[in-house]
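Enquirer: with the input below, show me the fold.
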Amino acid sequence: MGKTIIELLEESVSKYGDKPFLHEARYGEDYTSITYLDVQREAIRFAAGLIALGVEAGDRVALISEGKNNWVLGELGILHAGAVCVPLSVKLETEQDITFRINHSDTVMVLASDQQIAKLRPMKDKLPTVKRYILLDKIESVDDGEIFFDAVKELGDALLATDKKRVDDRIAAVKPESLANISYTSGTTANPKGIMLSHNNYVFNAEQAVDHLNGIPSYFRTLLILPWDHSFGHTAGIYAFMKCGASIASVAAGKSAMEILRNVPKSLKAINPHLLMSVPALAANFRKNIESGIEKKGKTAYSMFKQGLKVAYRYNGEGYNRGRGSRALLKPLVKFYDRLFFSKIRESFSSNMEYFIGGGALLDIELQRFFYAIGIPMYQGYGLSEASPIISANSKKEHKLGSSGKTMPRMEIRIGDENMNPLPIGEKGEILIRGGNVMMGYWKNPEATAETIVDGWLRTGDMGYLDADGFLYVLGRTKSLLISNDGEKFSPEGIEESIMAKSEYINQCVLHNNQSPYTTALLTLNAEVLKRRTSNPEEAAAIIAGELAEYLKGGKNDGMFPYRWIPSAFAIIEEPFSEKNGLVNSTMKIVKHKVYEKYAKELEMLHTPEGKKYDSEYNLKVLQNLL
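Expert: Here you go, the predicted structure:
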């Protein structure tokens, strides 16, 4: 049957109309809130304004902004107008990154914040389908083709006064299966995929998540620190909280990304959230700040705090067996350390905090144990944008540290072999899911859609297994996506192909990043060509480092790809990847998961101070053999 996001909002307005939904602190101001009823009214005004400006049902409207009230009002307005929202990451920097997504989606209008319109203005001539730019913030200068968000709502008021039926008919025409969103996530900058999510995809997954968590109380508040275009924050934050009548807050506004980041602590104090969504990098930062605060109290306090953590780790076990058996003997000690340290940390961090939900990338079990010990558990989840995105999560009621939790209700899951045949409990294979949260497909890419959705089953490309209790363990990727430590994902093929095509010395290139601070590379070389240049290993290592540096600032290939995905360290592999050694398949494609397995030690070495050097002892030894 299904439901639209418009109907989800209508249900919440009928139940929670006068309750606050959105909290915002504009630049230099304190937090204020607007209610569910306010949100619905403003969204309809904006929708009417878009219709007045000529937006048709099914048109694509892009949205690029930091988190703020107008982000939500903008998206809801787009959806009420029967149009499709194309949310873009504020981390997109290069012209190629931005123009591809806007042009590929045939976007007709763009909603942009003050910081983001500054990026867009120099490239407007490269965006032929865009008719107008809608400014979400008050700024001093307005260029041709730009209009303020409030001015669009005023146009909406005029249309509602003269032809309300036109607006009502457009809203009524939106169906559960209507396309709501095209989300561009992983992919090379030249060819990212646009994930198509329907209204029902979002509502279905939000309702799955709420039921899985056994409800979110309507008095709950969250501070949505994650990027709002990120599918995790989008569904688990905006729409799951909307479903329950709870409220969300944006981080206090700043004039730059760094200033917004610095505003997180004071925003936490002001909002005092009950629940936070986190990615590994954010969790690690929270831990670092907590521990540095304890360290300032002196060596004795810090030593006792560390001892308290050890006791709590032993007492908590894997969460589900907390305090059981002989662990029960540790309860008095745990209470002692809680009074001494942990309760004070909770009070200073956010006295309302009950738990975190971790997503975006797999959270290190040590971080899970740390937050469990201090009394603010971080329940790991798993998902991907193609699944709207939540597939599984630990919860207060049922959790095992180290797992990705139990799967969402009203969704089938299978661990499959290479041919998608089901495997027994405990056996490792590809994670496959089927249900109302599976995407409609990839925008303008039926081939990729057919490869990814087979007989209704979504092939996640991730390896994992289910234990006897139904907990999912995610082991790694069959797909080759790079995943940074903040959960952002990127497909490496474009960079790899470019390096191999542009460098006469590099024959094969495999990039790797599994939630690490930087990307690494495994390289095989054309030794004969390199020999013509030098027979000195140190010089050869410097030449190879120089080839990769061409993709950084000032290099010949500067701007082709985001810097964060260019390898910061590399290991030279002596034996080429081939069919003979099983690292290349019959279609001559490198089988990456096998490369990662075979060279696991080398990949680990690249994250050591010695291994990160281009002229590491390892690389020089391999080059000595090659030259």
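Enquirer: please count neighbours and contacts with C-alpha atoms only from this point.
Expert: Will do.
Enquirer: contacts only, for residue 73.
Expert: Residue 73 makes contact with 39, 42-43, 46 under the criterion CA atoms under 8 Å, 6 or more residues apart in numbering.
Enquirer: how about a cut-off of 10 Å?
Expert: 22, 38-47, 79, 149 (CA atoms under 10 Å, 6 or more residues apart in numbering).
Enquirer: next: residue 343.
Expert: 335, 337, 349, 351, 374-376.
Enquirer: repeat for residue 420
Expert: For residue 420, the contacting residues are 414, 429-432, 454, 457, 459, by CA under 10 Å, 6+ apart.
Enquirer: equivalent analysis for residue 347, please.
Expert: For residue 347, the contacting residues are 272, 353, by CA under 10 Å, 6+ apart.
Enquirer: what strand or helix carries it?
Expert: According to DSSP states H and E, residue 347 maps onto helix 343-350.
Enquirer: same question, residue 300
Expert: helix 299-316.
Enquirer: ok now that helix, how far from the chain's centre?
Expert: Mean C-alpha position of helix 299-316 versus that of the full chain (CA atoms, centre = their mean, to the nearest Å) differs by 32 Å.
Enquirer: check stretch 150-169 too.
Expert: Computed by CA atoms, centre = their mean, the chain-centroid distance of stretch 150-169 equals 35 Å.
Enquirer: hmm, back to that, distance from the chain centre to the helix or strand just after the helix holding residue 300, please.
Expert: Next helix or strand after helix 299-316 toward the C-terminus (DSSP H and E): helix 331-337. With CA atoms, centre = their mean as the basis, helix 331-337 stands 37 Å off its chain's centre.
Enquirer: run this one through as well so I can compare:
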Amino acid sequence: REKARQFASWLVAQGYKKGENVAILGEGSPEWICGEFGLMSAGLVSVPLSIKLLTEEIPFRLDHSEAKAFLTTHNQLPKVLAALQVAESKAIKLIYLDDDVEWGRDLAEKSGVTGDRFTGFTQALEKGRELIEAPGSDMASKLDAIAEACGEDDVVTISYTSGTTGNPKGIMLTHLNYWTNCHDAIDMFELPLHYKTLIILPVDHSFAHTVGLYTALVRAIALYFVDSRGGGIATLRNIPINLKEVNSTFLLTVPAISGNFMKKIIAAMEEKGGIIEKIFKSGIAAGIRWNGNGFDKPSFATRFGAFFPYFLAKTLVFGKVKATVFGDSILFCVGGGALLDVKQQEFFAALGAPIYQGYGLTEAAPIISANVPKRHKFGSSGILAPSLHCRIMLADGKEAPRGVTGEIVITGGNVMKGYFRNPQATAEALREGSLWSGDLGYIDNDDFLVVVGREKALLIAEDGEKYSPEEIEEAITTSTDLIDQIMVWCDHQKYSCALVSLDTAKVEHIIKTKGITTAKALCEALQSEFYAFKDDPKAKKVQHAWIPAAFQILPAALGEKDGTVNSTMKIVRFKVSQVYKDLLDYSYTKEGSTTVNAKNIETLSSLFKLP
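Expert: Alright, predicted model coming up:
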């Protein structure tokens, strides 16, 4: 609080006015938090930006938000300076959050940012403290007056959407939005004081922002940040080290991160081999049977059969695995950002480090529902936050009966104020005070919300009939470990197709174990794996007409570099359809309408060095 007020004092003295916007682009750190709290204390609005943005994506956000200043770090400064060359405003001032201020100043000057536009954060704090402590100063009174004049409808942040279906929009979240959502999270998880967590997610991420920063403030949660010195690759290497150092009570995660944890745990057990691997794998399988779906208790016979292998593994192996990966204090993880597949939920619950899937939107600050320790069901998005009202609306404007899929519509204090400088989009999303999410789902008989997909991402047949691709994707990935990423596609065509990237390590394993010697034979094996969900009782049932007629194998994984996934590792469907238009078009040719085709064989031959 003291540092936030010092920064606010400097901002006020610099002439910044209430309601003006300031961008932040940097890795999570105490300075990042003090910076945002300082903006709030000065009556300004924070515009948190993703560190994963490309240079060319930044100017739009700066110009659209009308940012007057920009807080950034060592790792991000070169990208920020390049973006400022393109941005319309040439008066944006930089506040540098790291300690190597002279390095930053020199680099800024070489890029045309003069000395009067560059200030070190530590320098700003020192000047702010002097302003507050100066004899006869009224600065402390000014800051108190700003806080006193603050209204619950005042905007705290403008958060830009990651744009999975189109151009980004600036979501205005208010003090009431954050207050409501923070207290919902506390009530749902019954959070006590003094938990601790390592913030793995980017702090601009809405989920990390609300739960990681503001909820932590309310419940005195100790926050630790991943060591980002050395840039992106070094940061990834530091995550497992920092996890053990911090020994978190709980973690916030997204499917891409938890999926990577799962793969590494399984690989480590397979590397050990022998009795340890057998106890681990049989224990996980037994734990999955023991837990059932997390809500409906399995039969006595099922639990009896699972008891010995499950509790043997818990006693001998699971505790050591958890401690090695997460530390020995982990109670649970909370998953957000994208739908978490059931396999991950079952795996981590059996291991004893459950991941509770939630659902939310930045427009809802963001938590709408969550599975919680006392009430959860795998495959669902959990129970609704207590302060909000949720309706499931049909296309004809009527409310859907229980169990029937429709658009998720939310009313409550967590609903955004609107989209900044975008009245048309605001009018489309906010109708009579309710947020029309654009997501499809239903509420089941046990009051769990089940999210099935995004309306704008729907498959559309040539006759106009629509279907959710996420349901098909989940069914497919439930039944095979060989597919790393998948996007099912149909845009007014006779049939659906899919693009997939492969888990190369697992594919190489089946090449060896099955004695596969040609790319064509591998393609046939992958085709069988892809359609295994049809006979898998655990997989979601998919209408036959929507099952992809063929899939094309990508030469490399979808990634942030070409914009095909966003900062939370969600697939950006419209971007994938642009980047891989040729493969999608190929799927509707005679040759490409079957999976065992020339392009797939060529790709597999290149990936796995097969004839």
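Enquirer: ok, and the most crowded of the contacts of residue 343 of the first structure?
Expert: Taking other CA atoms under 10 Å as the neighbour criterion, residue 376 ranks highest of the contacts of residue 343 of the first structure with 22 neighbours.
Enquirer: and that residue, what pairs with it in the second structure?
Expert: Alignment note (TM-score structural alignment): residue 376 of the first structure maps to residue 353 of the second structure.
Enquirer: test my guess that that match contacts residue 373.
Expert: No: at 11.0 Å, residue 353 of the second structure does not count as touching residue 373 under the criterion of CA atoms under 10 Å.
Enquirer: so what sits against both of these two?
Expert: With CA under 10 Å, 6+ apart as the test, residue 353 of the second structure and residue 373 both reach 331-332.
Enquirer: mind listing the strands for the stretch 151-300 of the second structure?
Expert: 155-160, 170-174, 196-199, 222-225, 250-253 (DSSP state E, counting those that start in this stretch).
Enquirer: the stretch 351-500 of the first structure now?
Expert: Using DSSP E, counting those that start in this stretch, strands in the stretch 351-500 of the first structure cover 355-358, 378-383, 390-393, 406-407, 411-416, 429-435, 441-442, 453-454, 457-466, 472-477, 482-484, 489-490.
Enquirer: out of the ones you listed, nearest to residue 61 of the first structure?
Expert: strand 441-442 (17.2 Å; CA to CA).
Enquirer: for that closest one, name the packing helices and strands.
Expert: Applying 3 or more CA pairs under 10 Å, 6 or more residues apart in numbering; DSSP states H and E, we find strand 441-442 of the first structure packed against strand 179-184, strand 194-198, helix 446-452.
Enquirer: matching residues in the second structure for the first one?
Expert: What it means is strand 179-184 of the first structure. Strand 179-184 of the first structure covers residues 155-160 of the second structure once aligned (TM-score structural alignment).
Enquirer: relative to the first structure, what is the average displacement of the matching stretch?
Expert: Aligned to the first structure and superposed, stretch 155-160 of the second structure gives a mean residue distance of 0.5 Å (mean CA distance after the TM-score superposition for the first structure).
Enquirer: distance check, the match of residue 376 of the first structure against residue 251 of the second structure.
Expert: 10 Å (CA to CA, to the nearest Å).
Enquirer: overlap of the contact sets of these two?
Expert: 326, 330-333.
Enquirer: please indicate which of these are buried?
Expert: By neighbour count, with 16 or more other CA atoms under 10 Å, these hold 326, 330, 332-333 as buried.
Enquirer: can I get the strands of the stretch 151-300 of the second structure in TSV including mean neighbour count and distance to residue 143 of the second structure?
Expert: Converted to TSV, the strands of the stretch 151-300 of the second structure look like this (neighbours: other CA atoms under 10 Å; distance: least, CA to CA, whole Å):
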stretch	mean neighbour count	distance to residue 143 of the second structure
strand 155-160	25	16
strand 170-174	25	19
strand 196-199	22	30
strand 222-225	19	26
strand 250-253	22	33
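Enquirer: which one of the ones you listed lies closest to residue 490 of the second structure?
Expert: Minimum separation from residue 490 of the second structure across the strands of the stretch 151-300 of the second structure (CA to CA) falls at strand 155-160, 28.1 Å.
Enquirer: the residue most central in space within the second structure: what's it in contact with?
Expert: Most central in the second structure under CA atoms, centre = their mean is residue 337, positioned 2.9 Å from the mean C-alpha point. Residues in contact with residue 337 of the second structure (CA under 10 Å, 6+ apart) are 201, 205-208, 253-256, 357-362, 366, 567-570.
Enquirer: show me what it lines up with in the first structure.
Expert: Aligned partner of residue 337 of the second structure by TM-score structural alignment: residue 360.
Enquirer: ok, now residue 446 of the second structure?
Expert: So, by TM-score structural alignment, residue 446 of the second structure is matched to residue 469.
Enquirer: these two touch, right, that match and residue 320?
Expert: No: Residue 469 of the first structure is beyond contact range of residue 320, at 11.2 Å (criterion: CA under 10 Å).
Enquirer: all set, thanks.
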